[in-house]
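Q: Attaching a predicted model along with its sequence, questions to come.
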Amino acid sequence: MLMVEGGKISASQLGLLFYAVAAYDGILFIPRITGEEAGRDLWLSPIWAHLIGLLFVLAMLWLSRMFPTETIIQYSRRILGSWLGKAAGLTVIIYGVNLTSVVLREYGDFISVVFLQKTPAVVAIGGMLLLVSFAVRGGVEVLGRLAQLFLPITFLVFGLLVVLSVPDWDVNRILPIMGKGIAPSAKGAIIPLSWFSGYLMLGLYFPFVSDQRKTTRYVIITWFGLMVTLSVSGLVSVLLFGKHAHTLNYPFIEVVRYIGVGEFFQHIDALMLAVWLLGTFVQLTSYLYTASLGVAQWLGLKQYRALVFPIGFFILAISMWGPSSVDVFETYLGTSQVVFDFFYVALGLLLFVTAWIRVKILQN
């Protein structure tokens, strides 16, 4: 077995990394994209998505425990054979490249539209990618420590922002709950469900976890924490803006801007920017690490660090090559990107089902 990463992370650090994969994008986008179908029930959609998505999480955990010393790039060849396994590994690499470019573009659009309207998106994206690349070159231990350092701060700030918004809540705005039945909120759960493709990366990080027996516990805690975070961000948006919450570009940002505490504590949206920047930074390191380590193992190289900057430059070009309009890009996120994400989910399920069948055959 070729192992190109010598570092280790704890199970709790792994959980934090996977929290970052979906939480910070979700806070910004979930209220809008689920609200188009779910209306005032948009806060229920993340709950349905997580209840169904738990099955995929458990499947990826089972695969990781079956091959505790190998990454998904390596064990896919054992499961599917040499050629199909190579193709599956390449798909995981494409996943890392694709998601890094998408999140970078989301970051650039958000910064340009909400905070730095006169700053070219390429400047914001390029600066962030440079910092992310240096972090990824530091190895998986650096990623784990960054998550452990930054994310608890974001939890506290997010909780504070929710509490500060309480005086402006109007419970009547969420009523009637499921007035049109469960169907609207269930339809709204489709896009959040596709984001469970992120758990495909369990197969890449698991071999580097020092206390693997605790992994299931922390991954389930992460799953529950994500469900609560995304549901609460949607619920607060509806409590303030009612059924019109999804018509706003970034509903939770508008929630934060609505908050004012006295005459001296204004512009609290800067706190939300800090939360989102820290979380997005950790998220980007996870995806770029997936792409870089995946390429190194797929090619049989002894180390991945020399690949980080070339892959990063390629990703920068892809992120800027997409649609120039924010609205068009958001349409892409709600259509084509959802298809891609479900394809990655299908790949994970294919690996799980094939491995499970082989185990049953061997047992019999």
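A: Noted; the coordinates are in hand.
Q: alpha carbons only for contacts and neighbour counts from here, please
A: Fine.
Q: name the helices or strands packed onto the host helix or strand of residue 222?
A: Here residue 222 is covered by helix 215-241, with elements defined by DSSP states H and E. Packing partners of helix 215-241 (3 or more Cα pairs under 8 Å, 6 or more residues apart in numbering; DSSP states H and E): helix 11-38, helix 45-66, helix 251-258.
Q: quick one, which of those is nearest to residue 280?
A: For the helices and strands packed on helix 215-241, proximity to residue 280 was assessed by Cα to Cα; helix 11-38 is nearest, at 6.4 Å.
Q: what angle separates the closest one from helix 251-258?
A: Angle of helix 11-38 versus helix 251-258, following axes from the mean of the first three to the mean of the last three Cα atoms, to 10 degrees, is 90 degrees.
Q: Name the residues of the longest helix along the chain that come out as buried.
A: Ranked by residue count, the top helix of the chain under DSSP state H comes out as helix 269-299. Across helix 269-299, burial judged by 16 or more other Cα atoms under 10 Å covers 269, 271-273, 275-298.
Q: Check which residues of the helix or strand that it is followed by are buried.
A: Downstream of helix 269-299, the next assigned helix or strand under DSSP H and E is helix 308-321. The neighbour-count check on helix 308-321 (16+ other Cα under 10 Å) flags 308, 309, 311, 312, 315, 316, 318, 319, 320 as buried.
Q: For the first one, list the residues it contacts.
A: Think residue 308. By Cα atoms under 8 Å, 6 or more residues apart in numbering, residue 308 lies in contact with 133, 136, 137, 288, 289, 292.
Q: Compute the distance between it and residue 200, please.
A: To residue 200, residue 308 is 21 Å away according to Cα to Cα, to the nearest Å.
Q: Ok, the fifth one next?
A: Shown here: residue 315 relative to residue 200, a distance of 20 Å by Cα to Cα.
Q: The second one now?
A: If you measure residue 309 against residue 200 using Cα to Cα, the figure is 24 Å.
Q: Kindly report the same for the fourth one.
A: Residue 312 sits 21 Å away from residue 200 when distances are taken as Cα to Cα.
Q: And the third one, by the same measure?
A: Spatial separation of residue 311 from residue 200 under the definition Cα to Cα is 20 Å.
Q: take the one below as the second:
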Amino acid sequence: MQSSGKISGYQLSLLFFTFIVSTLILSVPGIMVAFAKQNAWLSILPASLTGIVNIYVLTALSRRYPGQSIMQYTAVICGKWGGKLVGVFFTYYLFFFISSTVNEHARFLNNVLLMNTPSLVLIITLLLLCGLAVLAGVETIGRCNEIIVLIVVMLLLPIFIFSIRDADPARLFPVLAEGLVPVIKGSVVPSAWMSQFFFLGWFLPHLNEKPQQVRKKLLTALCGIVLLIMAIDALTIMVFGPITPRMNFAFLNVIKYTDIIGPLERLEAIAIMIWILGIFIKVAMLLYMLCISATQLFGANNYRKTVVPITVLSAVGSVWIFKNAAGFQIWITFTYPILALFMQSLLPCLLLAIDTIKAKLVSH
């Protein structure tokens, strides 16, 4: 398969920071508060365990099979036909994932900015830009993201600074009044996002350093995600308190509530900019992984030949997948965490366990 360039461990860690944070900061805080109430800001700590496990598991597998993606070494571990079957699951999962993400993007913009714009226009526009990025290669996506992360951080800082005056720290108390059970319940949904380090399986082959050397950088990115979500959850609770679970985009409402006298009084434009920049990187990464998976599944030698048909197929899937916002909300609250537990956490652990057992049997 034709190479699409190399990226550094620093670029890879920033890519996954954006990949996870882009949809997590707007969609999930309200769900976390619904389960954990005023202690929702603590729920991200147990949720991060899935991210830690996946970082270690995927880098361990990549070290054993250097230069191979998870699609390729799955065929080695599970055998030809078993590997093909798992590869089909991976490919369909990526197709479902990109369809739901683009669908969410269109609904978000329809709700907050472009009410009269057909969702199909928003879907095609995003996928067209992401398709061009995928054609340019993973190195281009990594370099774009370095600039995007800097912009996002610079946009988030004034939001935190100007929102503090409307925050009431008393709403964060009492801490752990009902024990750890609500905190654990609140961690279930964000744990699905944290386990998205599973997608390292497609990007580690493009790393220009050894997988074990990038672990610290990936763990640093994970720590950055945890601190950011803790800050967003705490700020949202301090501003809105118990009414937070009633909001679909809780952090967006914090930004709307923040009032600055002068030309910056409409701060929701910042939230929309953060969303668009982040979702561009996330969808580009997903589209790249889907093209790689299809190429390796069918034995082609150049993933770029699949970009156009897969982009068109993704647009169809994005229109078809969810008919309304209620269906999407039920999916991310109840269905996706279960699906992510199996596909993003248990399956890579199972691959590592099978490979370890096979290696021990061969050595004996």
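A: Structure received. Please read these numbers as outputs of a predicted model, since none were measured by experiment.
Q: Need the TM-score between these chains.
A: Comparison of the two superposed chains (TM-score structural alignment, normalised by the length of structure 1) gives a TM-score of 0.95, and 362 aligned residues with a Cα RMSD of 1.5 Å.
Q: Could you check the angle the helix holding residue 222 of structure 1 makes with helix 251-258?
A: With the same axes, to 10 degrees as the basis, helix 215-241 of structure 1 and helix 251-258 are set at 60 degrees to each other.
Q: From the chain's centroid, how far away is helix 215-241 of structure 1?
A: Relative to the chain's own centre, helix 215-241 of structure 1 is displaced by 13 Å; criterion: Cα atoms, centre = their mean, to the nearest Å.
Q: post-alignment, that helix versus structure 2, mean distance?
A: Average distance, helix 215-241 of structure 1 versus aligned residues of structure 2 after superposition (mean Cα distance after the TM-score superposition for structure 1): 1.1 Å.
Q: So which bit of structure 2 is that helix matched to?
A: Matched against structure 2 by TM-score structural alignment, helix 215-241 of structure 1 falls on residues 214-240.
Q: Could you pull out the buried residues of the matching stretch?
A: Counting neighbours by 16+ other Cα under 10 Å, the buried set in stretch 214-240 of structure 2 is 214-215, 217-223, 225-226, 228-230, 232-240.
Q: what do you get for stretch 326-335 of structure 2?
A: For stretch 326-335 of structure 2, burial by neighbour count (16+ other Cα under 10 Å) applies to 328, 329, 331, 332, 333.
Q: same deal with stretch 53-66 of structure 1?
A: Buried, per 16+ other Cα under 10 Å, within stretch 53-66 of structure 1: 53, 54, 56, 57, 59, 60, 61, 62, 63, 64, 65.
Q: mind listing what the corresponding residue of structure 2 for the second one touches?
A: The pairwise alignment with structure 2 assigns residue 54 of structure 1 to residue 52, based on TM-score structural alignment. Under the criterion of Cα under 8 Å, 6+ apart, the contact list for residue 52 of structure 2 reads 219, 222.
Q: Go again with 7 Å.
A: Counting by Cα atoms under 7 Å, 6 or more residues apart in numbering, residue 52 of structure 2 touches no other residue.
Q: now residue 207 of structure 1
A: Counting by Cα under 7 Å, 6+ apart, residue 207 of structure 1 touches 68, 69, 70, 71.
Q: how close does the second one sit to residue 256 of structure 1?
A: Right, residue 69 of structure 1. 44 Å.
Q: Please say which of those two ends up with more neighbours.
A: Using other Cα atoms under 10 Å as the criterion, residue 69 of structure 1 and residue 256 rank with residue 256 on top: 21 against 16.
Q: pretty sure the more buried one contacts residue 267?
A: No. Checked against Cα atoms under 7 Å, the pair residue 256 of structure 1 and residue 267 is beyond contact range at 8.5 Å.
Q: Name the nearest residue to the aligned partner of residue 293 of structure 1 in structure 2, sequence neighbours excluded.
A: When structure 2 is aligned by TM-score structural alignment, residue 293 of structure 1 is paired with residue 292. Nearest non-adjacent residue to residue 292 of structure 2, counting by Cα to Cα, 6 or more residues apart in numbering: residue 303, 5.7 Å away.
Q: Contacts only, for that neighbour.
A: Taking Cα under 7 Å, 6+ apart as the criterion, residue 303 of structure 2 is in contact with 1, 2, 291, 292, 295.
Q: Swap in 8 Å and give it another go.
A: Neighbouring residues of residue 303 of structure 2 by Cα under 8 Å, 6+ apart: 1, 2, 291, 292, 294, 295.
Q: and in structure 1, which of those remain?
A: Of those, the ones still in contact in structure 1 (both residues aligned by TM-score structural alignment, their matches' Cα atoms under 8 Å) are 2, 291, 292, 294, 295.
Q: Among those, which one lies nearest to residue 28 of structure 2?
A: When those are compared against residue 28 of structure 2 (criterion: Cα to Cα), the nearest one is residue 291, at 28.2 Å.
Q: now the closest one: how far from residue 68 of structure 2?
A: Applying Cα to Cα to residue 291 of structure 2 and residue 68 of structure 2 gives a distance of 15 Å.
Q: Equivalent analysis for residue 27 of structure 2, please.
A: Residue 27 of structure 2 is 33 Å from residue 68 of structure 2, by Cα to Cα.
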